[in-house]
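Chemist: The following block contains a protein sequence and its predicted model.
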Amino acid sequence: MSRHDPRADRAAPGKGLVVVAEDDPAVASLVRLYLDRDGFGVETYGNGATALQAIRSHRPVAVVLDIGLPGMDGIEVCRRLRADGDRTPVLFVTARDDEVDRVLGLELGADDYVTKPFSPRELVARVHAVLRRSQPDDAAGGRHTLGPVVLDAAQRRAWNEGAEVALTATEFDLLAHLVRQPGRVWQRDELLGAVWGYSAAAGSRTVDVHISQLRTKFGAGCPIRTVRGVGYAADERGDVR
């Protein structure tokens, strides 16, 4: 059975609705409290099937999704959303660090993750970060082209050799950040700060996994190259690992 917060029905929550899928009542209550304090409308659900139905019905601005949900787990919920073409930002909650590659993997397209135990303030900060990455960046301006890759900052769309490539908000921002300054080499902690908005203490695996996703999606046309022992850069030499 789902657990629904009546406060989520308030008219026009200031920052939009966040669906939280978490089967631990204590964790769900804490996450709801902190998101509510920050101005979000919140609905909490204790299993994957009802959470998926709610996401499809209510169109939240973001989803906080525990992996270990009963019945339909969080990974399956995200997979079905992405199969529907739903690009709502998804932040996974996982109790196992070795699941990170899975939850951020190409077949799911999650935007970020936190591992238990986590700070509820950090989770709220991560929600804000994925929402920022899902919005058009007018300051970035126009289109950016590098080799066969074209990015439209206003529409947040990407093409490779004329064919559109579907990207998550995080994937788009990472690629755009590299493409806007071709040839510059970025360390992983610099990319974490610039794209994700948090420090290297969060770990560099997130950067590596998203780079891997972009390379898979763009294939030989991917402009990102690895600079051994330093980090990553984008240039017309393309995918050099």
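Modeler: Happy to help now that I have it.

Chemist: For the rest of this, base every contact and every neighbour count on C-alpha atoms.
Modeler: Will do.

Chemist: how about the strands in the protein?
Modeler: 17-21, 41-45, 62-66, 90-94, 112-115, 143-146, 149-152, 157-160, 163-165, 186-187, 224-227, 231-234 (DSSP state E).

Chemist: if I look at residue 232, how far off is residue 51?
Modeler: Using Cα to Cα, to the nearest Å, residue 232 is found at 37 Å from residue 51.

Chemist: Which one of those two is surrounded by more residues?
Modeler: residue 51 (26 against 23; other Cα atoms under 10 Å).

Chemist: Looks like the more buried one contacts residue 45 (just checking).
Modeler: Yes - in this structure, residue 51 is within contact of residue 45 by Cα atoms under 8 Å, at 5.5 Å.

Chemist: got JSON lines for the strands of the chain, with distance to residue 73 too?
Modeler: Shown next, in JSON lines, are the strands of the chain (distance: least, Cα to Cα, whole Å):
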{"stretch": "strand 17-21", "distance to residue 73": "10"}
{"stretch": "strand 41-45", "distance to residue 73": "12"}
{"stretch": "strand 62-66", "distance to residue 73": "8"}
{"stretch": "strand 90-94", "distance to residue 73": "11"}
{"stretch": "strand 112-115", "distance to residue 73": "15"}
{"stretch": "strand 143-146", "distance to residue 73": "38"}
{"stretch": "strand 149-152", "distance to residue 73": "34"}
{"stretch": "strand 157-160", "distance to residue 73": "30"}
{"stretch": "strand 163-165", "distance to residue 73": "27"}
{"stretch": "strand 186-187", "distance to residue 73": "35"}
{"stretch": "strand 224-227", "distance to residue 73": "33"}
{"stretch": "strand 231-234", "distance to residue 73": "34"}
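
Chemist: let's bring in a second model and compare:
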Amino acid sequence: MVKILIADDEKDIRDIVTWYLSREGFEVFAAADGHAAMDIETAHLPDLLILDVMMPGLSGWEIAKTVQRKVPIIFLTALNEENDKIHGFKLGADDYIAKPFSPRELVARVQVILRRTGTLALPGDVLQFPPLSLEPGTQKVSVNEQVVELSAKEFELLYFLIRHPHTVFTRENLLVNLWGYDFDGDERTVDSTIRRIRKKMGVAEDFIKTVRGSGYKFEADKV
């Protein structure tokens, strides 16, 4: 399930954004201040951040500068001056929405951004990283147009890494996000799953990089 963080110190806004996004099938985490937002970002690695700018603790600006991985960001704020918008985009924002706002429009913008990044896929969508191609809707993976048979968990792990290119994930991160907090195995489960994926991917195996002492990341020419 695609995960989204909404961080805003106004409860009514958190509630309405959560309701509209949950209705579309997203898993939504809500934070009332900047420090809580960073705790959620670190623990759950959301696929997209919706940030108010003026919040207690850390502002939306500060969160955008603090996040260490590449993740789409939408600023949702009452600051509507041109300089504010320019500053937001300079910080790497993918969109900037001024309050008051339409929840339906926000959902539509979220969907557009997630489709563009390959996180939210429709039937027929194909992610291309020659010679690797991946169809999220059907869970079909091919290398040089030859189908690669991955298990459900192997596909889930590969797709997770592809959705977060260049981001290094520790084994613990991957265990929590893909196997769950209550998983009874250990970090060697991640290593063995990565080994199986690489073996099946053949010439595309090097797209999954090992970062010594840290974990794994996905890198290919497209990203």
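Modeler: Thanks, I have it. Remember, it's a predicted structure, so these values are computed and weren't measured experimentally.

Chemist: which stretches of structure 2 form helices?
Modeler: For structure 2, helices defined by DSSP state H occupy the ranges 11-23, 34-44, 60-66, 82-90, 103-116, 152-163, 171-174, 188-201.

Chemist: where's the residue of structure 2 most remote from its centre relative to residue 37 of structure 2, distance?
Modeler: Distance from the centre of structure 2 peaks at residue 81, with 28.6 Å (Cα atoms, centre = their mean). From residue 81 of structure 2 over to residue 37 of structure 2 the distance is 25 Å, taken as Cα to Cα.

Chemist: residue nearest the centroid of structure 1?
Modeler: Closest-to-mean residue, structure 1, Cα atoms, centre = their mean: residue 111 / 1.2 Å.

Chemist: Now do the same for that one: its match in structure 2.
Modeler: Using TM-score structural alignment, the partner of residue 111 of structure 1 in structure 2 is residue 94.

Chemist: Is it correct that its match is in contact with residue 112?
Modeler: No - contact criterion Cα under 8 Å: residue 94 of structure 2 and residue 112 do not qualify, at 10.4 Å.

Chemist: who are the neighbours in contact with the residue nearest to the centre of structure 1?
Modeler: 89-91, 104, 130, 168-171 (Cα atoms under 8 Å, 6 or more residues apart in numbering).

Chemist: which of these line up with contacts in structure 2?
Modeler: With the contact criterion set to both residues aligned by TM-score structural alignment, their matches' Cα atoms under 8 Å, the contacts of residue 111 of structure 1 that also touch in structure 2 are 89-91, 104, 130.

Chemist: Tell me which residues touch residue 32 of structure 1, please.
Modeler: By Cα under 8 Å, 6+ apart, the contact list for residue 32 of structure 1 reads 20, 42-44.

Chemist: What's the separation between it and residue 86 of structure 1?
Modeler: Residue 32 of structure 1 sits at a distance of 23 Å from residue 86 of structure 1 (criterion: Cα to Cα).

Chemist: returning to that earlier point: pipe the contacts of residue 32 of structure 1 into CSV and attach neighbour count and distance to residue 215 of structure 1 per row.
Modeler: Listed next are the contacts of residue 32 of structure 1 as CSV, based on neighbours: other Cα atoms under 10 Å; distance: Cα to Cα, whole Å:
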residue, neighbour count, distance to residue 215 of structure 1
20, 27, 31
42, 26, 35
43, 27, 36
44, 25, 35
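
Chemist: Nearest to residue 129 of structure 2, out of the helices of structure 2?
Modeler: helix 152-163 (9.7 Å; Cα to Cα).

Chemist: on contacts alone, who are the packing partners of that closest one?
Modeler: Under the contact criterion of 3 or more Cα pairs under 8 Å, 6 or more residues apart in numbering; DSSP states H and E, helix 152-163 of structure 2 touches helix 188-201, strand 215-218.

Chemist: out of those, deepest packed?
Modeler: The highest mean neighbour count among these, using mean count of other Cα atoms under 10 Å, belongs to strand 215-218: a mean of 21.

Chemist: For that one, grab the matching residue range in structure 1.
Modeler: Using TM-score structural alignment, strand 215-218 of structure 2 pairs with nothing in structure 1.

Chemist: Do me a favour and get the end-to-end distance for stretch 74-90 of structure 2?
Modeler: 13 Å.

Chemist: List the buried residues for that stretch?
Modeler: Judged by neighbour count using 16 or more other Cα atoms under 10 Å, the buried positions of stretch 74-90 of structure 2 are 74-77, 79, 85, 88-89.

Chemist: before we move on, what about stretch 129-145 of structure 1?
Modeler: 129-134, 137, 143-145.

Chemist: Tell me the one among those residues nearest to residue 69 of structure 1.
Modeler: Once Cα to Cα is applied, the member of the buried residues of stretch 129-145 of structure 1 that ends up nearest residue 69 of structure 1 is residue 130, at 22.1 Å.

Chemist: Who are the contact partners of whichever residue in structure 2 pairs up with that closest one?
Modeler: By TM-score structural alignment, residue 130 of structure 1 lines up with residue 113 in structure 2. The neighbourhood of residue 113 of structure 2, defined by Cα under 8 Å, 6+ apart, consists of 72, 94.

Chemist: ok, now the one 5 residues further on?
Modeler: With contacts defined as Cα under 8 Å, 6+ apart, the neighbours of residue 118 of structure 2 are 127, 163.

Chemist: measure it to residue 47 of structure 2 for me?
Modeler: Relative to residue 47 of structure 2, and taking Cα to Cα, residue 118 of structure 2 is found at 11 Å.

Chemist: Please apply the same query to residue 85 of structure 2.
Modeler: Taken as Cα to Cα, the span from residue 85 of structure 2 to residue 47 of structure 2 is 22 Å.
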